[in-house]
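K.L.:
Curious how this folds, go ahead:
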Amino acid sequence: MARKREKGFPPSPDQLPVGVVDNHTHLESIADVLPDGVADPGLLAHLEHGRAVGVDAVVQIGCDLESARWSVQAAAEHPSILAGVAIHPNEAVLHAGVREVAPDGLEPDPAPRHKLSLEVAIAEIADLARADRVRTVGETGLDYFRAGEAGRAAQREAFRAHIALAKELDLPLQIHDRDAHADVLAILAADGPPARTVFHCFSGDAAMARECVARGYFLSFSGTVTFNKSEELRRAAAEAPAEQLLVETDAPYLTPHPYRGRPNAPYLLPLTLATMASVRTEPLEVLCATIRTTSEALYGPW
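P.N.:
Below you'll find the predicted structure:
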């Protein structure tokens, strides 16, 4: 008889020796992705569960207008939360009204996917980003996984607007980069990056990591670094200077091995940190302390 596959939240890992920051999480989305029969314990429970294992602060990212508004409010109400706001590159395509040609060659519906234009959406993000506890602009960048050329053009427009906003407000920039490494680096070089630039859920190889490090960028590693086929990511994590490393869950996505496919939340961050410390042959407590210091230097005090 086949063993029933677990689908609920994984068990708690061991407590970290030093408290750390989850550099990138989407707490508002956890309830939306849970399978049938799995209850969401709620925001306060997720924060407390994280604190119990040493994840005592989070950067909550809102990457569309609704979640950006939610993130600003959550940060205002909870001392362990700071917020980031942006229009995600895939959302930028929808605000721009881009309808790519369907794979079967049929013309798609030309109507815009979002009522608000990209310009209006970014203007609201710029207003939200001025709230006191918004400490990063992100996630923004490029996602070429499904976008055609028209969609990519909209993403590049939005990316440049977010870069300008981060520089105007002197906030760190959190970058989403999927299948677009060369263009992301080229746009940053052409426009001039903000003083603090973070590659959220770093997905490049060791060579790209070296390039990013040389430019002064920060690399944030998620549960993907624990996946069986992620040798290049582990090499990148091993080579990067500790002072330019961050760690994140990207919850509720990218749950670390061996619980891939189950719901993710900040309390699972120790699993990713354990892999990072192992590949770096570095004591876990030293890595945690360095990442905590870096996080507070980037975002300020909680």
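
K.L.:
When you work out contacts or count neighbours from here on, use the C-alpha atoms and nothing else.
P.N.:
OK.

K.L.:
after the longest strand along the chain comes which helix or strand?
P.N.:
Taking DSSP state E as the assignment, the strand of the chain that covers the most residues is strand 134-143. Per DSSP states H and E, strand 134-143 leads on to helix 149-169 as the next helix or strand towards the C-terminus.

K.L.:
and the angle for the longest strand of the chain with helix 149-169?
P.N.:
Computed with axes from the mean of the first three to the mean of the last three CA atoms, to 10 degrees, the direction of strand 134-143 lies at 160 degrees from that of helix 149-169.

K.L.:
which outside residues touch stretch 22-34?
P.N.:
The contact list for stretch 22-34, computed with CA atoms under 8 Å, 6 or more residues apart in numbering, reads 8, 39-40, 43, 55, 57-62, 67, 70-71, 200, 220, 246-252, 263-266, 269, 295.

K.L.:
for the stretch 51-200 of the chain, what spans make up the helices?
P.N.:
Listed in chain order, the helices of the stretch 51-200 of the chain (DSSP state H, counting those that start in this stretch) span 65-77, 89-95, 118-128, 149-169, 181-191.

K.L.:
Run the chain-centre distance for the shortest one.
P.N.:
The one in question is helix 89-95. The gap between the average C-alpha position of helix 89-95 and the chain average comes to 16 Å, counting by CA atoms, centre = their mean, to the nearest Å.

K.L.:
Can you list the helices and strands that it packs against?
P.N.:
Contacts defined by 3 or more CA pairs under 8 Å, 6 or more residues apart in numbering; DSSP states H and E place helix 89-95 against helix 118-128, strand 134-143, helix 149-169.

K.L.:
so which of those is the most packed in?
P.N.:
Among these, ranked by average contacts under mean count of other CA atoms under 10 Å, first place goes to strand 134-143 (a mean of 28).

K.L.:
another one to check against the first:
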Amino acid sequence: MSWFDSHAHPTQAGIGYEILAMRAAGVEGFIAVGTSVSSSEAVVDLVGSVHESFPELTVGAVVGIHPHDAGSATNEDLETLSRIIEDDPVLVRGVGECGLDLFYEYSSREVQEEVFRSQIALAKRFDRTLVVHTRDAWEDTFRIFEEEGVPDRTIMHCFVGGPDEAQRSIAMGAYLSFSGIVTFKNAENVRQAFLATPLDRILVETDAPYLAPVPLRGRPNSIGNVAVTGSFLAELSGLNRLDFARHTWQNTIDAFQLAPKTL
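P.N.:
Modelled structure (predicted):
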């Protein structure tokens, strides 16, 4: 069985443990995601070292500026993201996570929108997958996509909407990535959104070290735990785990245009 974590935030200090936990859980791929210029540079270095040391794993990096950090972003930061993509076009598979967070609103709405629009343009310019963070901001997110256009490959990361938001996301061609939140007792709307999502649009993620799934909730999350969330979703969908793992593996390969692997 091969699971693929479509979104995590590993560090160099913890990657040795992550590799051990992945192998024990049957996880053979992950996407490492940046949230600022410095963390983006770090995940590219990490993915490069993993790719060299563990060629049997399928890995990729996503570089971008999180809405929490939008307020401190500069034009030079966006130019640096461009350079990072140009310097390592094979391992850098996406732009993000970027978007809008109006729950915390650590950066102003206006600045979040500006930085989000800039990263949509960056994804289009380099033909990279856009990884979207949206919290309490669905209408604004859809409005911006209507105005800017949707990149060819777009992922709604850590999907926490309901069936209506799922249908609107699917209609614009997006993938929906489900995290451990879908296992939480109060997440029935997310489970209904999952059941409304076509199988070829579903990804599974950990968002590690955050959002550990039940029964591990409250502990630091690990990339290996994508197998826990994936198994939960397989049962919810009525598919056996092997078939569900194969489908979500291929979806992740397609979403990030990674080199295919025979399972």
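
K.L.:
Quick check: TM-score for this pair?
P.N.:
After superposition, the two chains reach a TM-score (TM-score structural alignment, normalised by the length of structure 2) of 0.91; 251 aligned residues with a CA RMSD of 1.5 Å.

K.L.:
Which of the helices and strands packed on helix 89-95 of structure 1 sits closest to A289 of structure 1?
P.N.:
Comparison of the helices and strands packed on helix 89-95 of structure 1 against A289 of structure 1 by CA to CA identifies strand 134-143 as nearest, at 20.7 Å.

K.L.:
in structure 2, what residues pair with that closest one?
P.N.:
Mapped onto structure 2 using TM-score structural alignment, strand 134-143 of structure 1 spans residues 92-101.

K.L.:
Have a look at how far, on average, that stretch is from structure 1.
P.N.:
For stretch 92-101 of structure 2, the mean distance to aligned residues of structure 1 following superposition is 0.5 Å (mean CA distance after the TM-score superposition for structure 1).

K.L.:
contacting residues around that stretch?
P.N.:
Outside of stretch 92-101 of structure 2, the residues within contact range by CA under 8 Å, 6+ apart are 33-35, 44, 60-68, 84-85, 109, 112-113, 115-116, 119, 122-123, 128-137, 141, 157, 256-258.

K.L.:
Buried ones among those residues?
P.N.:
33-35, 44, 60-68, 84-85, 109, 112-113, 115-116, 119, 122-123, 128-135, 137, 141, 157, 256-258 (16 or more other CA atoms under 10 Å).

K.L.:
count of neighbours near N240 of structure 2?
P.N.:
N240 of structure 2 has 13 neighbouring residues, counting by other CA atoms under 10 Å.

K.L.:
you'd agree it is up against G230?
P.N.:
No: N240 of structure 2 sits out of contact with G230 when judged by CA atoms under 8 Å, with a separation of 10.5 Å.

K.L.:
Neighbours of the equivalent of L271 of structure 1 over in structure 2, how many?
P.N.:
Using TM-score structural alignment as the criterion, L271 of structure 1 maps onto V228 of structure 2. Neighbourhood size, V228 of structure 2 [other CA under 10 Å]: 20.

K.L.:
what's the distance between V228 of structure 2 and R219 of structure 2?
P.N.:
With distances taken as CA to CA, to the nearest Å, V228 of structure 2 is found 14 Å from R219 of structure 2.

K.L.:
hmm, back to that, out of the helices and strands packed on helix 89-95 of structure 1, which is closest to T226 of structure 1?
P.N.:
That would be strand 134-143 among the helices and strands packed on helix 89-95 of structure 1, by CA to CA, at 22.2 Å.

K.L.:
Between helix 65-77 and that closest one, find me the angle.
P.N.:
Strand 134-143 of structure 1 and helix 65-77 are oriented at 150 degrees to each other (the same axes, to 10 degrees).

K.L.:
Please convert the helices of the stretch 51-200 of structure 1 to CSV, extending it with distance to G216 of structure 1.
P.N.:
CSV is the format used below for the helices of the stretch 51-200 of structure 1 (distance: least, CA to CA, whole Å):
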stretch, distance to G216 of structure 1
helix 65-77, 27
helix 89-95, 23
helix 118-128, 25
helix 149-169, 15
helix 181-191, 12
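
K.L.:
Please name whichever of those helices is nearest to V213 of structure 1.
P.N.:
In this view, the helices of the stretch 51-200 of structure 1 are compared for proximity to V213 of structure 1 by CA to CA, and helix 181-191 is the closest at 12.0 Å.

K.L.:
The closest one corresponds to what range in structure 2?
P.N.:
Taken onto structure 2 by TM-score structural alignment, helix 181-191 of structure 1 occupies residues 138-148 there.

K.L.:
And for stretch 44-58 of structure 1?
P.N.:
Alignment of stretch 44-58 of structure 1 against structure 2: residues 16-30, by TM-score structural alignment.

K.L.:
List the buried residues of that stretch.
P.N.:
E18, I19, A21, M22, A25, G26, V27, E28, G29, F30.

K.L.:
And stretch 184-203 of structure 1, by the same measure?
P.N.:
Across stretch 184-203 of structure 1, burial judged by 16+ other CA under 10 Å covers 184-185, 187-188, 193-194, 196-203.

K.L.:
farthest pair in these?
P.N.:
In the buried residues of stretch 184-203 of structure 1, the most distant members under the criterion CA to CA are P194 and S203, with 20.4 Å between them.

K.L.:
Whichever strand or helix holds A236 of structure 1 aligns to what range in structure 2?
P.N.:
According to DSSP H and E, A236 of structure 1 maps onto helix 231-239. Residues 188-196 of structure 2 are matched to helix 231-239 of structure 1 when aligned by TM-score structural alignment.

K.L.:
buried residues in the matching stretch?
P.N.:
Along stretch 188-196 of structure 2, these residues count as buried under the neighbour rule (16+ other CA under 10 Å): V190, R191, Q192, A193, F194.

K.L.:
what's the answer for stretch 250-269 of structure 1, then?
P.N.:
Judged by neighbour count (16+ other CA under 10 Å), stretch 250-269 of structure 1 contains these buried residues: 250-257, 259-260, 262-269.

K.L.:
so where does the residue minimising distance to the centre of structure 2 fall, helix or strand?
P.N.:
In structure 2, the C-alpha nearest the mean C-alpha coordinate belongs to H7, at 3.6 Å (CA atoms, centre = their mean). H7 of structure 2 is part of strand 3-8, with elements assigned from DSSP H and E.

K.L.:
Report the mean deviation for that strand after fitting onto structure 1.
P.N.:
So strand 3-8 of structure 2 averages 0.8 Å relative to structure 1 (mean CA distance after the TM-score superposition for structure 1).

K.L.:
so that strand versus strand 92-101, what angle?
P.N.:
Computed by the same axes, to 10 degrees, the angle separating strand 3-8 of structure 2 from strand 92-101 equals 50 degrees.

K.L.:
Understood, closing this out.
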